[in-house]
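> This is a predicted model, with the sequence first.
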Amino acid sequence: MNILNNAVAMMFLSFIIGVFVDLALRRMAIYESISGRFLFADEKTYERFGVALYRKILLATPLRFFNTQIKIPKNRDLQLLKDIRKHIAAAEVSHWVGFVVMMVATIYAWMNFGPKIGLSFVVLNVLGNLYPCMLQQYNKRRLYQLIAAIERRKS
């Protein structure tokens, strides 16, 4: 079996590549700029794309056991929230890298194995990388608002 015509195997490979590239990018000055960006300016746009529904579906599956450190606790400790922000940034950047890797693999698969295989890559890339990126950005925006509110109360 060729990994380049298996969308599921390629998805997992994109996750692994994303994690390692994220670790390398963290050491670079550009990381803060990359992890601080948003795809959409408005929080409602994420909701229109179904990110809230995607989150509910995700939490109803065994996938909820991934990234367990990205849970906002009842205790709203400022340092803990800032640590969660770092985990969100790492997850987001990893998925963006995975998205790019899968896009390249999608083009290759589409050209060499046909539209049926190529379309399976597109679907898995959207569900496995793009929506998790948008979910992390949605959560990150909400977390930034919470951190700002706590910082205003302290000053």
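Ah, there it is.

> all contacts plus neighbour counts: C-alpha atoms, from now on.
Fine.

> which one's the longest helix in this structure?
Criterion DSSP state H: the longest helix present in the chain is helix 78-113.

> counting contacts, what elements does that one pack onto?
Secondary-structure packing of helix 78-113 (3 or more CA pairs under 8 Å, 6 or more residues apart in numbering; DSSP states H and E): helix 7-25, helix 31-35, helix 115-125, helix 131-154.

> In addition, the following structure is provided for comparison:
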Amino acid sequence: MIKYFTHSLSIAFISWIVGMIINALLIKTTFYEKNLTHLNFIKSKKLNKFLGIGIFKWIVKNTFFKFFNPKLKLKNKVEPAELDHLCNEMTLAEINHLIAFLAVCIYALVLMFKAKFLFALIMMLVNILMNLYPSLLQQENKRRIDVFRKRFKAL
């Protein structure tokens, strides 16, 4: 079981690279601009709270994960152009994680067809924590940035 967990962690990290490569190919397409930049799976704050996005956010902010993407930090004083740049960086990270999530899901399906159910289950749990939750957190943060954008426009 430990072997499955360590393999799943390795696959999750590799999936991040796969996500970045595929996203780099997609970013210049109209499909990316029209369909991927404005994804919003969970709009309800209650559902986000129920899923534990707040706990996940705390973990990211207070552990070594905070060093993974330093571009996603807000300063104390923010200009509207910085919000646009930050939102673009968050969209990039979000899509990277979603592509990585889908890649690992496909791999887990292959494992299921090979009757490696425990390995597939552990891999999906790690995948959810390492790819889906970061993507959902980016979506929540983008919604928070939209609130700031509206405030700047009102001024």
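All right, it came through fine. If you're wondering where the values come from, they're calculated on a predicted model, not measured in any experiment.

> and the longest helix of structure 1, how far from structure 2 on average?
By mean CA distance after the TM-score superposition for structure 1, the fitted helix 78-113 of structure 1 averages 0.8 Å away from its aligned residues in structure 2.

> so what's the residue sitting nearest the centre point of structure 1 closest to, chain neighbours aside?
Nearest to the mean C-alpha position of structure 1, counting by CA atoms, centre = their mean, stands residue 133 at 2.9 Å. Excluding its sequence neighbours, the residue lying closest to residue 133 of structure 1 (CA to CA, 6 or more residues apart in numbering) is residue 92, at 5.0 Å.

> any idea how far whichever strand or helix holds residue 47 of structure 2 is from the chain center?
With elements taken from DSSP states H and E, the one containing residue 47 of structure 2 is helix 45-51. On the basis of CA atoms, centre = their mean, to the nearest Å, helix 45-51 of structure 2 sits 16 Å off its chain's mean C-alpha point.

> Could you tell me where that helix falls in structure 1?
The aligned range for helix 45-51 of structure 2 in structure 1 is 43-49, by TM-score structural alignment.

> For whatever residue of structure 2 lines up with residue 66 of structure 1, give its distance to residue 42 of structure 2.
Taking TM-score structural alignment, residue 66 of structure 1 has residue 68 as its aligned residue in structure 2. Distance check for residue 68 of structure 2 against residue 42 of structure 2: by CA to CA, to the nearest Å, it reads 24 Å.

> quick one, which of these two is more surrounded?
Neighbour totals were compared for residue 68 of structure 2 and residue 42, and residue 42 leads with 12 against 9 (other CA atoms under 10 Å).

> Let me see the contact set for that one.
Residue 42 of structure 2 makes contact with 48, 136 under the criterion CA atoms under 8 Å, 6 or more residues apart in numbering.

> what about it, helix or strand, and which?
Short version, using DSSP H and E: residue 42 of structure 2 is in no helix or strand.

> distance of it from residue 96 of structure 2?
As for residue 42 of structure 2, its distance to residue 96 of structure 2 is 18 Å (criterion: CA to CA).
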